[in-house]
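**Student:** My questions are about this predicted structure, shown below with the sequence.
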Amino acid sequence: MPTIRFRGREIDCEEGEILRDALLSAGESPHNGFSDAANCRGRATCGTCAVAVAGDVDDPTPAERRRLSLPPHDPDAGLRLACQTRVEGDVEVTKHGGFWGQKVED
């Protein structure tokens, strides 16, 4: 059973589970501020669930790549959409600042 490390917590999830779903089930959110209420609910259209992920996950979906190629995101920032990312093993997840989580610090 994979473990997600997020904001000082360890969250167990099923292999292949969508990261957004696992976080929400554990009472955590992949969103910042108002985007917690104003988001696309997992359709890969808003980009507000962008997170940095280190660990064993699937490859980005075409919808995810499309959304992360549009402003305010930078396609080279290495972010993933939690709503499209399948957890395949243990992962470390970081939510950056900004409405979309796009403010990656160097």
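**Tutor:** Yep, that arrived. Numbers count the residues shown, from 1 in each chain.
**Student:** all contacts plus neighbour counts: C-alpha atoms, from now on.
**Tutor:** Will do.
**Student:** Can you give me the neighbour number for residue 51?
**Tutor:** 25 (other Cα atoms under 10 Å).
**Student:** quick one: contacts for it?
**Tutor:** Going by Cα atoms under 8 Å, 6 or more residues apart in numbering, residue 51 touches 30, 79, 80, 81, 82, 93, 94, 95, 96, 101.
**Student:** Surely residue 13 and residue 20 touch.
**Tutor:** No - the pair residue 13 / residue 20 is not scored as a contact, 11.0 Å apart, by Cα atoms under 8 Å.
**Student:** coming back round to it: any idea which of the contacts of residue 51 is closest to residue 67?
**Tutor:** residue 81 (8.7 Å; Cα to Cα).
**Student:** ok, now which ones touch that closest one?
**Tutor:** Neighbour list for residue 81: 44, 47, 48, 49, 50, 51, 64, 68 [criterion: Cα under 8 Å, 6+ apart].
**Student:** of these, closest to residue 7?
**Tutor:** The closest of the contacts of residue 81 to residue 7 turns out to be residue 51 (Cα to Cα; 11.9 Å).
**Student:** ok now the host helix or strand of the closest one, how far from the chain's centre?
**Tutor:** Following DSSP states H and E, one finds residue 51 within strand 50-57. Here strand 50-57 is found 7 Å from its chain centre; the criterion is Cα atoms, centre = their mean, to the nearest Å.
**Student:** Would you point out which residue is most central in this structure?
**Tutor:** Centroid-nearest residue in the chain: residue 82, 2.5 Å away (criterion: Cα atoms, centre = their mean).
**Student:** Take this one as well and set it beside the first:
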Amino acid sequence: MPIVEIGSRAIEVAYGSNLGQELAKHGILHLPCGGRGLCGKCLVKVWGEVSPPTAIERLRGVKPPLRLACQVRVLGDTRVELISMPQKPVSVLSMDIPIREPRPMFRVVNEVPAVSKALLFDYSKCGETVKSLVEVWDLGFLGAVEGDCDIYRAILIDVGTTTIHYAIVDEKGNTLWEDRKLNPQLVYGADVVTRISKALEDRDVYRNLVEILRKEVIELVDSTPCIAMGFSCWKQCYDEFSPWSTPRNSCSKTVST
């Protein structure tokens, strides 16, 4: 298989693979236009066995060794030199958001919806395996940790098109820490429509879009002490999801958001 060298790095790629997509997959450069050759921001210097310049490159006046990475097919061993382009700094606007009153851990109900015996068996084990759970909206999975501590903390994550903004708050809603970082999905397009188009065209791109975002969120949670995340077992009984737990690097108590 061909080897692509970028500085001190070397990656193995399939014959005929798209250079831009391979570099984006490894987080080496971004494809703001989704690899359609429209933005010109994947301009690199290329030497080696590659496909000839495309009509798009000729229209843009790009001549070897300069190439648009998204228009290059790797046909053999190739060397790539990145052309540094200034990146705009990540900016953020912040505001205080009132935290609503937490819901009680226990409540009295007049009627209990019917659930399957299998679900009841699964959820009966929750108290044996984990110490605490916290409900997090829209993540689609359950996480829990063992242990105990004296400080309630929660991490709030807002996944935006360009940036991921996150904040750590205490049980009173006070912000203890906040920061932001670039959304790793930028490598597949600067806008959501471009990313969706690429995901529909290529199943591997779809899977990678999901995986890199999931990995980024998990890293944020893992780096934050005293965190529990996921949907409560009570909610799972209604929604018929199977709970699973994931280890954390510190202790936790239940947090209501």
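**Tutor:** Thanks, I have it. Remember, predicted model here, so these are calculated numbers, not experimental data.
**Student:** Tell me how the two chains score on TM-score.
**Tutor:** The TM-score (TM-score structural alignment, normalised by the length of structure 1) is 0.72; 86 aligned residues with a Cα RMSD of 1.8 Å.
**Student:** now the strand holding residue 51 of structure 1: which residue numbers in structure 2?
**Tutor:** Mapping strand 50-57 of structure 1 onto structure 2 (TM-score structural alignment) gives residues 43-50.
**Student:** average distance between that stretch and structure 1?
**Tutor:** Its aligned residues in structure 1 lie a mean 0.4 Å from stretch 43-50 of structure 2 after superposition (mean Cα distance after the TM-score superposition for structure 1).
**Student:** which parts of that stretch are buried?
**Tutor:** Going by neighbour count (16 or more other Cα atoms under 10 Å), the buried part of stretch 43-50 of structure 2 is 43, 44, 45, 46, 47, 50.
**Student:** what does stretch 65-74 of structure 2 give?
**Tutor:** For stretch 65-74 of structure 2, a neighbour-count test (16+ other Cα under 10 Å) marks 66, 67, 68, 69, 70, 71, 72, 73, 74 as buried.
**Student:** Make a markdown table out of these and add distance to residue 181 of structure 2 and secondary structure.
**Tutor:** Below are the buried residues of stretch 65-74 of structure 2 laid out as a markdown table (distance: Cα to Cα, whole Å; DSSP: H, G, I helix; E, B strand; the rest coil):
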| residue | distance to residue 181 of structure 2 | secondary structure |
| --- | --- | --- |
| 66 | 30 | strand |
| 67 | 29 | strand |
| 68 | 26 | strand |
| 69 | 25 | helix |
| 70 | 25 | helix |
| 71 | 29 | helix |
| 72 | 30 | coil |
| 73 | 31 | strand |
| 74 | 32 | strand |
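**Student:** For these, give me CSV that also has distance to residue 193 of structure 2.
**Tutor:** Below are the buried residues of stretch 65-74 of structure 2 laid out as CSV (distance: Cα to Cα, whole Å):
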residue, distance to residue 193 of structure 2
66, 28
67, 25
68, 21
69, 21
70, 18
71, 20
72, 23
73, 25
74, 27
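**Student:** Contact partners for the residue lying closest to residue 26 of structure 1 once chain neighbours are set aside?
**Tutor:** With sequence-adjacent residues excluded and distances taken as Cα to Cα, 6 or more residues apart in numbering, residue 26 of structure 1 is closest to residue 11, at 7.0 Å. Each residue near residue 11 of structure 1 by Cα under 8 Å, 6+ apart is listed here: 3, 4, 5, 22, 23, 26.
**Student:** Tell me the gap between the helix or strand residue 11 of structure 1 falls within and the middle of its chain.
**Tutor:** Using DSSP H and E, residue 11 of structure 1 maps to strand 9-12. With Cα atoms, centre = their mean as the basis, strand 9-12 of structure 1 stands 15 Å off its chain's centre.
**Student:** repeat for stretch 19-30 of structure 1
**Tutor:** Using Cα atoms, centre = their mean, the offset of stretch 19-30 of structure 1 from its chain centre is 9 Å.
**Student:** May I see the buried residues of it?
**Tutor:** Buried residues in stretch 19-30 of structure 1, counted by 16+ other Cα under 10 Å: 19, 20, 21, 22, 23, 29, 30.
**Student:** And for that stretch, what's in contact with it?
**Tutor:** Contacts to stretch 19-30 of structure 1, defined as Cα under 8 Å, 6+ apart, come from residues 11, 13, 36, 42, 48-51, 82-87, 95.
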